[in-house]
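>>> need a 3D model of the sequence below.
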Amino acid sequence: MAQSTPKSPLSTAQAAREALAARLDGLRRDAGLTGHELAVRCGWHKSKASRVARARTAPSDADIRTWCEACGAGDQAADLIAASRSAESMYVQWQRIHRDGMRQVHESTVPLYERTAHFRVYASNVMPGMLQTPEYATGLLRSITTFQGTPDDVADAVRARTARSRVVHEGNHRFALLIEEAVLHYRVCEGPELVTQLRYLQEVMARPNVSLGIVPLEARRTVWPLEAFYAFDDAQVAVETLTAEVNVTAPSEVHTYLRAFVELSRMAVYGAAARSLIAKAVDSALS
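As a prediction, the model looks like this:
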């Protein structure tokens, strides 16, 4: 029987938004105000107050301050603003993340990578970022930039990604990495560059701090292919969708992703069997 797999990656973000809305609406009720009375005090149309209370509209920092003041709870504004920012950071569209190019996002995540002791990464579409060669990363990031229509800072972004990847070779970090076999064959760069990438994969899997598993195409699946996700210790999981990055921090959902990782690990091959699959991919890229 197939094991349960993670809920929609939007669920944590939506739950956080709903929790914030419930806290704001609780302030309104504690103040003895109707929705109409609150809207009047805030200088808003009634429909805006209703949308915020039902988590249909994300309130700005100013909206939260105004709401709290209207309810006589100005001292709670700072805490609620922090909760709102946290909720919005859980689901961030790539267009927003990459609005100034991709270099900055790589540099901003360096502290997260440096403090993570145990990485668990599942890659179903491309090589894990920390294992990408500069040539592979260039092909990938250029295609992303073209597709998204965001500023082209590919060369700088590749340098930043490569610099961030030093955690594989420096510090006390452990990596458990799972790759779907198809990833070995996807041509996100030219054939010779893909060969270089695959040979680097063979090299890095020999490191004592790296465990690399490959899920064969013919594996009997107990968990179907999922969107790529990165687990940072037991605290956070970053899920990569087509349109956004979803940061999961709720313990129950983090646990579910880690359970899925365990199931996927059982389907993977390691060591000589994994090297054989990589060698087959090298032969294919050379042909």
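>>> all contacts plus neighbour counts: C-alpha atoms, from now on.
OK.
>>> and the strands in this structure?
Under the criterion DSSP state E, the chain contains strands at 91-93, 118-123, 174-180, 210-215, 229-232, 236-240, 244-248.
>>> one more to put side by side:
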Amino acid sequence: MSKQAQEAREALGARLRGFRKDAGFASGRALARALEWQESKVSRLENGKQNAGDEDIRAWCLATGQEEHIPDLIATARHIEELWLEWRRQLQTGAETRQKKSLPVYARTKVFRIWNPNMIWGTFQTAEYAAEVFEQAIRFYEFPDDRDAAVAKRLERQRYLYEGERIYNVILGEQAIYSKFGGPDVMRDQLDRLVALMGLPRVSLGIVPDTAIWLGHSFSMFDDKRVLVETFSAELSVTQPRETELYARAFGLLRQSAVYGEAARDLILTARQKHVRRHP
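Alright, predicted model coming up:
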């Protein structure tokens, strides 16, 4: 579990402890007897060793006379579970469900800040490039092969490039335009797609040259409210304002290292020439 998720769990436990004491239960043992629980369960919840389920929160609040807080605490507990989502759990039925889950987030977001040092961002991917990405993920995580459905859901995001007034600030590492996903044909078409997207009025595409100093892992920032960070094992959701501010600062530094406009286009076209098209 991430540090942020653990801190949130401990904060929830402290709130539950306060409810217990305010209700006159001098000890966890007394509340456990009232709820017909094991005493250890009360201790684990109060100390952030175990996340509270919906029914746990309902029972606790009813026993302590805090019924009005049930919806808020259930939402808090569910958010803690979302802070650190293991890929195997998310992908156990395939990738389409995870792609579908992202659509409401994209619909709500007004300003995107995206950094990826070695891969084209999902919303900018062609169908062939995305299919190769999912094929590699299927081999690595060994989840059901639903790549066609997953690609279709990923491509649905692209409608938001043309709808509303959303702003897309996207920065890629130069490595991203050289990494060979699907071979030369796929990469040349993908780079053509990038050049075309640069012409959209609300898209700002920067490339951080290999010669520049840039910060590590990729991340996607949705307005100032949420940052998603993908690791090999899980997806981390960052929502604490002090932490999202750090990502905003990191993105600002990346913008200083990136090149834009004609300079970025030249890097993409140079990379395109390196991807020699295969002949039948």
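>>> could I get the strands of structure 1 as TSV with mean neighbour count and distance to residue 131 of structure 1?
Converted to TSV, these look like this (neighbours: other Cα atoms under 10 Å; distance: least, Cα to Cα, whole Å):
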stretch	mean neighbour count	distance to residue 131 of structure 1
strand 91-93	18	24
strand 118-123	22	11
strand 174-180	21	10
strand 210-215	22	11
strand 229-232	21	13
strand 236-240	20	17
strand 244-248	22	19
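>>> got these as TSV, with distance to residue 161 of structure 1 columns?
Below are the strands of structure 1 laid out as TSV (distance: least, Cα to Cα, whole Å):
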stretch	distance to residue 161 of structure 1
strand 91-93	19
strand 118-123	16
strand 174-180	17
strand 210-215	19
strand 229-232	15
strand 236-240	16
strand 244-248	17
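>>> wait, which of the ones you listed is closest to residue 272 of structure 1?
Within those, the stretch nearest residue 272 of structure 1 is strand 210-215; the backing value is 10.7 Å (Cα to Cα).
>>> the closest one vs structure 2, average offset?
Aligned to structure 2 and superposed, strand 210-215 of structure 1 gives a mean residue distance of 0.9 Å (mean Cα distance after the TM-score superposition for structure 1).
>>> same question for stretch 271-282 of structure 1.
Looks like 2.0 Å for stretch 271-282 of structure 1 (mean Cα distance after the TM-score superposition for structure 1).
>>> quick one: contacts of that stretch?
With Cα atoms under 8 Å, 6 or more residues apart in numbering as the test, stretch 271-282 of structure 1 has contacts from 181, 184-185, 194-195, 198-199, 202, 212-214.
>>> please pick the buried ones from these.
With burial judged by 16 or more other Cα atoms under 10 Å, the buried subset of those is 181, 184-185, 194-195, 198, 202, 212-214.
>>> give me the number of residues near residue 35 of structure 2?
Residues contacting residue 35 of structure 2 under the criterion other Cα atoms under 10 Å number 16.
>>> just to check, it is in contact with residue 61?
No. Between residue 35 of structure 2 and residue 61 there is no contact under Cα atoms under 8 Å: 10.8 Å.
>>> about what we covered before: got JSON lines for the buried ones among the contacts of stretch 271-282 of structure 1, with distance to residue 36 of structure 1 too?
Converted to JSON lines, these look like this (distance: Cα to Cα, whole Å):
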{"residue": "181", "distance to residue 36 of structure 1": "58"}
{"residue": "184", "distance to residue 36 of structure 1": "59"}
{"residue": "185", "distance to residue 36 of structure 1": "59"}
{"residue": "194", "distance to residue 36 of structure 1": "62"}
{"residue": "195", "distance to residue 36 of structure 1": "65"}
{"residue": "198", "distance to residue 36 of structure 1": "63"}
{"residue": "202", "distance to residue 36 of structure 1": "65"}
{"residue": "212", "distance to residue 36 of structure 1": "58"}
{"residue": "213", "distance to residue 36 of structure 1": "58"}
{"residue": "214", "distance to residue 36 of structure 1": "58"}
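>>> looking at those residues, spot the one nearest residue 173 of structure 1.
Closest approach between these and residue 173 of structure 1, by Cα to Cα: residue 212, at 14.3 Å.
>>> can you tell me which residue in structure 2 aligns to that closest one?
By TM-score structural alignment, residue 212 of structure 1 lines up with residue 205 in structure 2.
>>> again, but for residue 283 of structure 1
That one, residue 283 of structure 1, aligns with residue 273 by TM-score structural alignment.
>>> so who does the aligned partner of residue 94 of structure 1 in structure 2 touch?
In structure 2, residue 94 of structure 1 lines up with residue 87, judged by TM-score structural alignment. By Cα under 8 Å, 6+ apart, the residues touching residue 87 of structure 2 are 141, 232-235.
>>> can you put those in a markdown table and add distance to residue 106 of structure 2?
A markdown table is the format used below for the contacts of residue 87 of structure 2 (distance: Cα to Cα, whole Å):
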| residue | distance to residue 106 of structure 2 |
| --- | --- |
| 141 | 25 |
| 232 | 23 |
| 233 | 23 |
| 234 | 20 |
| 235 | 17 |
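>>> widest-spaced pair of those residues?
Longest span within these, Cα to Cα: 141 and 235, 13.7 Å.
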